[in-house]
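Participant: Dropping the sequence and predicted coords here.
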Amino acid sequence: MNVTQAMKERRSVRSFLPKAPPALEVHSLIADAAQAASGGNLQPWRVVALAGDALQELTDAIASAQPLPEGGNNYTYPPNLWEPYRTRRFKNGEDLYKTIEIPREDKAARLEQLAKNGRFFDAPVGLLVFADERMGYAQWVDLGIYLQSLMLLATERGLATCAQGYWRRYGDTVERVLKAPEPYKVAYGIALGYEDLAAPINTLRAERAPFGDWAQMRGFDGI
């Protein structure tokens, strides 16, 4: 598989098989992703991989925890989201719930699905990525580059992922359970494992906006 194929095949998977990838494969994936571009070579990422009892300890703690008040970096999306982003987000959510036949008025079922984030969607491996809270905007960009690198490598190796901003809502609990040193704060989580190809929720294919909506090419000949 080449990079172009991995880009086209990568998607957010929300149902996993119980089979766990080998520890050495998880180690290799995390390490190889660190070849990602990093301004000034700061490499601002810190990663904790969880499986087995360690994973269960965290998910049990999250199940009884209260989320942090929304604000600052705890927001998954900006408040009062504007167009065209509001429509894109709304459609993605509706398409997701349609795959599992949960209507908009069934708030309880939707909240139950949301809570599955706190179990990494029952993936056998959960990754938590931390950043020094003193870092700035540029280093958060670097974290995104690391995240994409890791997910593409996982796709190449037959693994599935789901990137989760959800974990910032429980940052205090995550940092306490995992004994994160100050001043490191959780940036995102990643569910990792093998995709359950029979799960309806994994049929979702998020659309992308047309090229002309978000890109321009200037000074080129023949276009």
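Facilitator: Yep, that arrived.
Participant: only C-alpha atoms for contact and neighbour calcs from this point on.
Facilitator: Noted.
Participant: Is residue 81 in a helix, a strand, or coil?
Facilitator: What DSSP: H, G, I helix; E, B strand; the rest coil gives for residue 81 is coil.
Participant: hang on, I meant residue 163
Facilitator: Applying three-state DSSP to residue 163 yields a three-state assignment of strand.
Participant: And the next helix or strand past the lengthiest strand in the chain?
Facilitator: If you go by DSSP state E, the chain has its longest strand at strand 184-193. Next helix or strand after strand 184-193 toward the C-terminus (DSSP states H and E): helix 211-214.
Participant: Check it against this one:
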Amino acid sequence: MTFEETNKNRRSIRDFKNTPVSDEIINQVLKEALEAPSSSNTQPFKVVVAKGDILKKIGEDLTFKYNTGQKLRKLNIFSKIYTAHKYKLNVNNVYKTIQGKYPEIFQERRVKTGFGLYKVLGIKREDKKARAASLARNFTFFDAPVGIWIFVDPKMGYTSLVDAGLFMQNLMLSATSKGLGTCAQGALNLWREPVDKHFNVPKGYELVCGLSFGYPSDHIVNSYRPEKIGLEELLVSKRK
């Protein structure tokens, strides 16, 4: 594919085939991702790649935390505190910065995208049970055979987040060019403890984002492509 074709074909995949992805292909994608620029070539990130039984166990732990968190809404304040502590439900540090509603126009775009996705899935706005089940799919990686987590060294400040974003975009475009699909998921940034159980993440590194990775299925959800803003909204006007 040309770059234009690769760029337009990349989208968030929310249903995957169970076809395994070889270590050779995963490593090739990661090597191509490493060609991304970073601030003074610092490359302040570490990557976790999980497959097979380990991925399944991480998914089970994340799903348990999600389901337990949903039940907290019905408990009194003291039960909420006790349950959150017992099951380690306090969210990851980086995730705390994006909780709640987004500011103004960004919240509008967020809601519009969510409604568009639910429309494709045939989920009505008032169907809270179906919406919760759809969200829970994040924690089983939409049946993808590979899960990837990106960690950065926070001592590099905001540049580490910029660098991680550049790395992730390279990763996603590389995967697309090889017939694979990805879904960058803020939901996989909620809790890092299930990942830490199985991987020796260097001390001090913060979890930024997770991705599901594999071969896209033919499910209709993968046809969804949210609307992008136009250049007239993107570009800043000159002073008069």
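Facilitator: Right, received. Where do you want to start? For clarity, every value in this text was computed on a predicted model and none was experimentally measured.
Participant: TM value for the aligned chains?
Facilitator: The TM-score (TM-score structural alignment, normalised by the length of the first structure) is 0.90; 218 aligned residues with a CA RMSD of 2.0 Å.
Participant: Please report how far the alignment partner in the first structure of residue 64 of the second structure lies from residue 118 of the first structure.
Facilitator: Aligned counterpart of residue 64 of the second structure in the first structure: residue 64 (TM-score structural alignment). Separation of residue 64 of the first structure from residue 118 of the first structure (CA to CA, to the nearest Å): 10 Å.
Participant: which of these two has more neighbours?
Facilitator: Neighbours were counted for residue 64 of the first structure and for residue 118 using other CA atoms under 10 Å; residue 118 has more, 21 against 9.
Participant: Trace that one over to the second structure, please.
Facilitator: Checking TM-score structural alignment: residue 118 of the first structure goes with residue 139.
Participant: isn't that match right up against residue 62?
Facilitator: Yes: proximity of residue 139 of the second structure to residue 62 meets the contact threshold set by CA atoms under 8 Å, at 5.7 Å.
Participant: rewinding a little: can you pull the contacts of the match of residue 118 of the first structure?
Facilitator: 59-60, 62-63, 187-188 (CA atoms under 8 Å, 6 or more residues apart in numbering).
Participant: Show me the subset of those residues that the first structure keeps too.
Facilitator: Compared against the first structure with both residues aligned by TM-score structural alignment, their matches' CA atoms under 8 Å, these retain 59, 62-63, 187-188.
Participant: For residue 32 of the second structure, grab the count of nearby residues.
Facilitator: 15.
Participant: Next: residue 103 of the first structure.
Facilitator: Neighbour number of residue 103 of the first structure under other CA under 10 Å is 12.
Participant: Give the aligned equivalent of it in the second structure.
Facilitator: By TM-score structural alignment, residue 103 of the first structure lines up with residue 124.
Participant: Check whether that match really touches residue 117, as I assumed.
Facilitator: No: judged on CA under 8 Å, residue 124 of the second structure makes no contact with residue 117 at a distance of 10.7 Å.
Participant: show me the contacts for the residue sitting nearest the centre point of the first structure.
Facilitator: Residue closest to the mean C-alpha point of the first structure, counted by CA atoms, centre = their mean, is residue 163 at 0.9 Å. Residues in contact with residue 163 of the first structure (CA under 8 Å, 6+ apart) are 12, 147, 188-191.
Participant: how do those residues look in the second structure, which are kept?
Facilitator: Kept across both, from those, using both residues aligned by TM-score structural alignment, their matches' CA under 8 Å: 12, 188-191.
Participant: export the residues you listed to a markdown table and tack on distance to residue 218 of the first structure and neighbour count?
Facilitator: As requested, these are exported to a markdown table (distance: CA to CA, whole Å; neighbours: other CA atoms under 10 Å):
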| residue | distance to residue 218 of the first structure | neighbour count |
| --- | --- | --- |
| 12 | 33 | 19 |
| 188 | 36 | 23 |
| 189 | 38 | 25 |
| 190 | 37 | 26 |
| 191 | 39 | 26 |
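Participant: In terms of helices and strands, where is residue 150 of the second structure?
Facilitator: Using DSSP H and E, residue 150 of the second structure falls in strand 146-152.
Participant: how about whichever helix or strand comes after that strand, aligned to which bit of the first structure?
Facilitator: Counting by DSSP H and E, the element after strand 146-152 of the second structure in chain order, helix or strand, is helix 158-177. Here helix 158-177 of the second structure aligns to the first structure at residues 137-156, judged by TM-score structural alignment.
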